[in-house]
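A.B. asks: below are the sequence and a predicted model for it; my questions follow.
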Amino acid sequence: MKKFVALGDSFTEGVGDADPVRPNQVRGWADRVAEVLCAEGEWEYANLAVRGKKIGQVINQQLDQALALAPDLVSIYAGGNDILRPKADLDALMRGYAGMVRRFSEAGSTVLLFTGFDTVDSPLFSKTRPRTAIYNEKVREIADEYGALIADYWRWREFSDLRYWAPDRLHMNELGHTLMASKVLDVLGAGQITKENWSAKIQQPSLPELAVNSRGEKLKQELGWAREHLAPWIKRRLTGTSSGDSLSAKYPDYIRLTAGAN
């Protein structure tokens, strides 16, 4: 039996891909990948990711637990919440990140890493683009040193389409997570972790037509977004709280995940 463990923050937990019958009420790309792995091969799956976690928290709260699970494949994506904090020391944080990858590599796990998304088209997050570029170069250096696979989110320009994003504009929606699952399976297939055609098992829904809104409708949408999503996000930053403070990992132990409810 092969084992897949996913570590990280909201991206890997699956925020934006709502599913009320699942733990934490989200599905996400990692669950979708695991569904294919479990259906097509002898795989088990655990997901330790929790929204809001920064690199140091992933290291302190998820690393040892994941190592104890002795995974054949481990995915790691953390750093987005650090990048949003301009005073974070990325060089120091990425040294810790590299240490995490080293420990999995020494334990015999195949490691899958992600570059950060290019926020060039985002009015709110475009200022973080230079920090994300530095983060990405560090990720590539770490991957080169330890032979890790890379899911190159930065270069996947399809995700610039707003139809792949949730109303909060910070997380992918169901369509985005579904596309990401297909992309990840392509990376795993190219790395000979899975069969090359397993990405075809992900059924990608058709994109809806782009809405054409008047200036007044757009302003109303912007005000609604600011009230519903931006203001709570700013409040959490000011108070030092996180949307994941009361949450636990979705799947802390191995399961055989199916496309239905688990």
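C.D. replies: Noted; the coordinates are in hand. None of these values were measured; they are calculated from a predicted model.
A.B. asks: can we go C-alpha only for contacts and neighbour counts from here?
C.D. replies: Noted.
A.B. asks: so what's the closest residue to residue 244 other than its chain neighbours up against?
C.D. replies: Distances taken as C-alpha to C-alpha, 6 or more residues apart in numbering put residue 51 closest to residue 244, at 4.9 Å, once the chain neighbours are dropped. Counting by C-alpha atoms under 8 Å, 6 or more residues apart in numbering, residue 51 touches 8-11, 13, 15, 242-244.
A.B. asks: show me those residues that map onto helices.
C.D. replies: Using DSSP state H, 10-11, 13 are the members of the contacts of residue 51 that sit in helices.
A.B. asks: among the residues you listed, which one sits closest to residue 208?
C.D. replies: Nearest to residue 208 among the ones in helices among the contacts of residue 51 is residue 11, at 22.6 Å by C-alpha to C-alpha.
A.B. asks: next up, a second structure to put side by side with the first:
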Amino acid sequence: MTFTRYVALGDSFTEGVGDDAPDLPNGVRGWADRVAAALAHSRPDLEYANLAIRGRKMGPIIDEQVAPAIAMRPDLVTIYAGANDILRPKVDIDAILAAYDAAVERLAASGAHTVLFTAHDPGGWPLFSGLRGRFAIYTEGVREIADRHGATIVDFWRMPDYRDERLWSFDRLHMSPAGHQRMAIAVLDTLGLEHSLVPLTLAPAPDLTVAQQRAENRRWIKEFAAPWIGRRLRGTSSGDGMTARYPEIGRFPG
């Protein structure tokens, strides 16, 4: 397969949060940019748009991103949506999957090759392990949607690499640069595309004492968990007031 017009849709996962790049729009890079760079290496005429915005739930992703994406006439679309819904105290998983199904049907009907992602398996992560059942139901639903519409599925759930904390950023919710690089490789490999990306070299895992681990947990609670919970209680989002990084399709800026 070869692609010349690639549009990425979704939330912080696709926007690139955790892969800091102060010189780029919204201060991040991310796996989608890395995929686009790899595609542009063999197709310098590649055009790219990234409409993802952090914090977006399923409804806003569909309402704000799907129609503009279709209007760009892409031949490749990646979309990841639903995680921010599942993280809320209450969620109707059947309803968000039904909405997702209808959106993917529209994308596939446009002629674009569509790529979906399962959720990451949160088992073993204290903050999110209690939501493992929700994520498992969502993941099976996404598999069914992909089957129904002939979409490619990147199986995040079955990537054991992400048990390594070094593939996650300090907030323990978003991928680190190494995590984004690994995801870019997974997308390209799943599509069967040749590329030269390799995993980033990881620094040795820190060997923390119990006291140091507790101090790090306290810092995480103060700097990330408390503000994150506060936003959920207030009904606000980290993406409020933000715009898409590359809202118009054009020659890959890298």
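C.D. replies: Received the coordinates, thanks. Small disclaimer: the values here were computed from a predicted structure and weren't measured.
A.B. asks: who wins on neighbours among the ones in helices among the contacts of residue 51 of the first structure?
C.D. replies: residue 13 (28 neighbours; other C-alpha atoms under 10 Å).
A.B. asks: would you map the strands across the second structure?
C.D. replies: 5-10, 47-50, 76-80, 113-117, 152-154, 246-251 (DSSP state E).
A.B. asks: what range in the first structure does stretch 105-121 of the second structure sit on?
C.D. replies: Stretch 105-121 of the second structure lines up with residues 102-118 of the first structure when matched by TM-score structural alignment.
A.B. asks: alignment lookup: residue 90 of the second structure to the first structure.
C.D. replies: Match for residue 90 of the second structure (TM-score structural alignment): residue 87.
A.B. asks: then residue 59 of the second structure?
C.D. replies: So residue 59 of the second structure corresponds to residue 56, using TM-score structural alignment.
A.B. asks: what of residue 250 of the second structure?
C.D. replies: Checking TM-score structural alignment: residue 250 of the second structure goes with residue 255.
A.B. asks: now do the contacts for that match.
C.D. replies: Residue 255 of the first structure is in contact with 44-46, counting by C-alpha under 8 Å, 6+ apart.
A.B. asks: return the member of these nearest to residue 179 of the first structure.
C.D. replies: residue 45 (19.7 Å).
A.B. asks: how about that closest one, what's its partner in the second structure?
C.D. replies: Residue 45 of the first structure maps onto residue 48 in the second structure, by TM-score structural alignment.
A.B. asks: give me the number of residues near its match?
C.D. replies: 28.
A.B. asks: coming back round to it: which residues touch the match of residue 59 of the second structure?
C.D. replies: 93, 96.
A.B. asks: hmm, what's the outermost residue in the second structure?
C.D. replies: residue 211 (33.3 Å; C-alpha atoms, centre = their mean).
A.B. asks: run a quick neighbour tally on the nearest residue to residue 52 of the second structure once chain neighbours are set aside.
C.D. replies: Leaving aside its sequence neighbours, residue 52 of the second structure sits nearest to residue 10 (C-alpha to C-alpha, 6+ apart; 4.4 Å). Neighbour count for residue 10 of the second structure, taken as other C-alpha under 10 Å: 27.
A.B. asks: my read is that residue 10 of the second structure contacts residue 64, right?
C.D. replies: No. The pair residue 10 of the second structure and residue 64 does not pass the contact test of C-alpha atoms under 8 Å, sitting 10.1 Å apart.
A.B. asks: please say which position in the first structure residue 228 of the second structure maps to.
C.D. replies: Checking with TM-score structural alignment, residue 228 of the second structure has residue 233 as its match.
A.B. asks: quickly note the distance from its match to residue 240 of the first structure.
C.D. replies: Distance from residue 233 of the first structure to residue 240 of the first structure, counting by C-alpha to C-alpha, to the nearest Å: 11 Å.
A.B. asks: same check, this time on residue 85 of the first structure
C.D. replies: For residue 85 of the first structure, the distance to residue 240 of the first structure - C-alpha to C-alpha - is 12 Å.
A.B. asks: higher neighbour count, the two?
C.D. replies: Neighbour comparison, residue 85 of the first structure and residue 240: the larger count goes to residue 85, with 12 against 8 (by other C-alpha under 10 Å).
A.B. asks: residue 238 of the first structure versus that one, what's the distance?
C.D. replies: Relative to residue 238 of the first structure, and taking C-alpha to C-alpha, residue 85 of the first structure is found at 11 Å.
A.B. asks: also residue 98 of the first structure?
C.D. replies: From residue 98 of the first structure over to residue 238 of the first structure (counting by C-alpha to C-alpha), the distance is 29 Å.
A.B. asks: before we move on, what about residue 197 of the first structure?
C.D. replies: 46 Å.
A.B. asks: sorry, back to before: export the ones in helices among the contacts of residue 51 of the first structure as CSV, with columns for distance to residue 22 of the first structure.
C.D. replies: Shown next, in CSV, are those (distance: C-alpha to C-alpha, whole Å):
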residue, distance to residue 22 of the first structure
10, 15
11, 16
13, 11
